[in-house]
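Enquirer: Give me a 3D structure for the following:
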Amino acid sequence: MKTTTTIARALTTGALALTTALALTACAAPAEPSADSGANRADVMFVQMMIPHHEGAIEMSDVLLDKSGVDPDVSQLAERIKAAQAPEIEQMEAWLDDWGMGSMGGMGHGGMDGMGADDEAELEAASGAEAGEVFLEQMIVHHEGAIDMAEDVLDDGEHPGVRDLAESIIESQAEEIELMRSMLES
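Expert: Prediction:
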């Protein structure tokens, strides 16, 4: 089984690739959202990156939920993650539409966004209790990435709704990280 450090390295590599792709495509997208939107570039970048990040968490949850023999508490957490993040995706997509901006959703698809191919394969290959453990380990790292992104937009973003969402992500995902760590310890 991979260590958390190995998973973190793979996720960091994926994040760097996504950041590079976003930087390379930036000239094709409008430079700023409309002036009356209350959003700035930091808000747009956060939303465009968080949509596929949330989609990745939902895909991870779906992979886990398709397995049998998984601890019911881990399955319940996966359901909770899906239930929380799906409406957030809808809200972020609505903001992008309102701002006249495009979504980066679909970038890097073909896998669970934010995960390396080895990590994805590890989760898909795992079964029963091991699948639950792999899911928890990978989701901790995934949530840590979301918290980092949310903290960044709080530094530079201006849109009140985006700022509220970022604060909510930090709070809820930090709580879920604590829960997942305790599940791994028991």
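
Enquirer: CA atoms for contacts and neighbours, from now on please.
Expert: Fine.

Enquirer: what's the residue closest to the geometric middle of the chain?
Expert: Among the residues of the chain, the smallest C-alpha distance to the mean C-alpha position (C-alpha atoms, centre = their mean) belongs to His53, namely 2.9 Å.

Enquirer: Show me the helices in the chain, by range?
Expert: Assigned by DSSP state H, the chain shows helices spanning 4-25, 41-65, 72-99, 117-125, 128-156, 160-185.

Enquirer: Most tightly packed of those?
Expert: Each of those was assessed for mean neighbour count using mean count of other C-alpha atoms under 10 Å. The highest is helix 41-65, with a mean of 22.

Enquirer: and for comparison, fold this next one:
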Amino acid sequence: MTAHRTLVRRTALAVTAGVAALVLAACGGSGDGHDMGSMESDSSPTGSASAKAGDYNDADVDFSKEMIQHHRQAVDMAELAAGRASSQEVKDLAAKIKGAQDPEIRTMSGWLTSWGEEVPKKMSAEMSGGMDHDMSAAMPGMMSGQDLDKLEKASGTEFDKTFLTMMVEHHEGAIEMAKTEKTDGKYGSATKLADDVVTAQTAEIKQMNEMLGKS
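Expert: Alright, predicted model coming up:
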């Protein structure tokens, strides 16, 4: 009987000690700023971005937001080529532009989300058609609503020439924006993407000018 009571007492002491250890561990965790809440936050994309707030700046945010809208318009223009262009070369170029810029839109949207920034909403056809001069001025190379209407109504060789002429201007605007990011941005992946934009779109401008018969 005595042995049984001793065993019960030891078991109770062991359980009590275990609970006390857990309490102390919890208190210690909250004391040094690494409790479970902070661990969960740090493991999330937003938490990581907050912890690395110095890795990006306002120029990176502005570049991402504006280039997303800029790319979206280029993709919309490129999608028209499949049913309106007469030249297979124009159709192939348009497909190449869409294939390159769609993934970049997703990449930049991911950055903004991880930074706790709002991803720009995709403009509807009505909003895009009503684009005013101020928006075009804010993002160089953006087409106005009248420009887009003209492109959408064109077909055949007229579409080819209009598309190429507009896309050259659109690319030149994107390059200007990318160069600003390379100068003012801080986030390594964003400045690298900006460099890629300059390289790829400079080459495409040369190709499009040759297609237009320009030297």
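
Enquirer: Now tabulate the helices of the first structure in JSON lines and tack on distance to Gly106 of the first structure.
Expert: As requested, the helices of the first structure are arranged in JSON lines below (distance: least, C-alpha to C-alpha, whole Å):
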{"stretch": "helix 4-25", "distance to Gly106 of the first structure": "11"}
{"stretch": "helix 41-65", "distance to Gly106 of the first structure": "7"}
{"stretch": "helix 72-99", "distance to Gly106 of the first structure": "13"}
{"stretch": "helix 117-125", "distance to Gly106 of the first structure": "16"}
{"stretch": "helix 128-156", "distance to Gly106 of the first structure": "18"}
{"stretch": "helix 160-185", "distance to Gly106 of the first structure": "21"}
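
Enquirer: how about the ones you listed, which one is nearest Gly105 of the first structure?
Expert: Gly105 of the first structure sits nearest to helix 41-65 of all those, at 5.0 Å, using C-alpha to C-alpha.

Enquirer: in the second structure, what residues pair with that closest one?
Expert: The counterpart of helix 41-65 of the first structure in the second structure, using TM-score structural alignment, spans residues 58-82.

Enquirer: what's the mean distance for the matching stretch versus the first structure?
Expert: Here stretch 58-82 of the second structure is compared with the first structure after superposition; its mean distance to the aligned residues, by mean C-alpha distance after the TM-score superposition for the first structure, is 0.5 Å.

Enquirer: got the contact list for that stretch?
Expert: Contacts to stretch 58-82 of the second structure, defined as C-alpha atoms under 8 Å, 6 or more residues apart in numbering, come from residues 90-91, 94-95, 97-98, 101-102, 104-105, 108-109, 111-112, 117, 119-120, 122, 139, 142, 148, 151-152, 159, 163, 167, 170, 174, 177-178, 181, 184-187, 190.

Enquirer: Could you tell me how far stretch 70-77 of the second structure lies from the centre of the chain?
Expert: In terms of C-alpha atoms, centre = their mean, to the nearest Å, the centre of stretch 70-77 of the second structure is set 14 Å apart from its chain centre.

Enquirer: Next: stretch 51-62 of the first structure.
Expert: The answer for stretch 51-62 of the first structure is 6 Å, by C-alpha atoms, centre = their mean.

Enquirer: check contacts around Glu93 of the first structure.
Expert: By C-alpha under 8 Å, 6+ apart, the residues touching Glu93 of the first structure are Val47, Ile51, Ser103.

Enquirer: The residues you listed into JSON lines, with extra columns for distance to Gln173 of the first structure?
Expert: As requested, those are arranged in JSON lines below (distance: C-alpha to C-alpha, whole Å):
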{"residue": "Val47", "distance to Gln173 of the first structure": "17"}
{"residue": "Ile51", "distance to Gln173 of the first structure": "15"}
{"residue": "Ser103", "distance to Gln173 of the first structure": "23"}
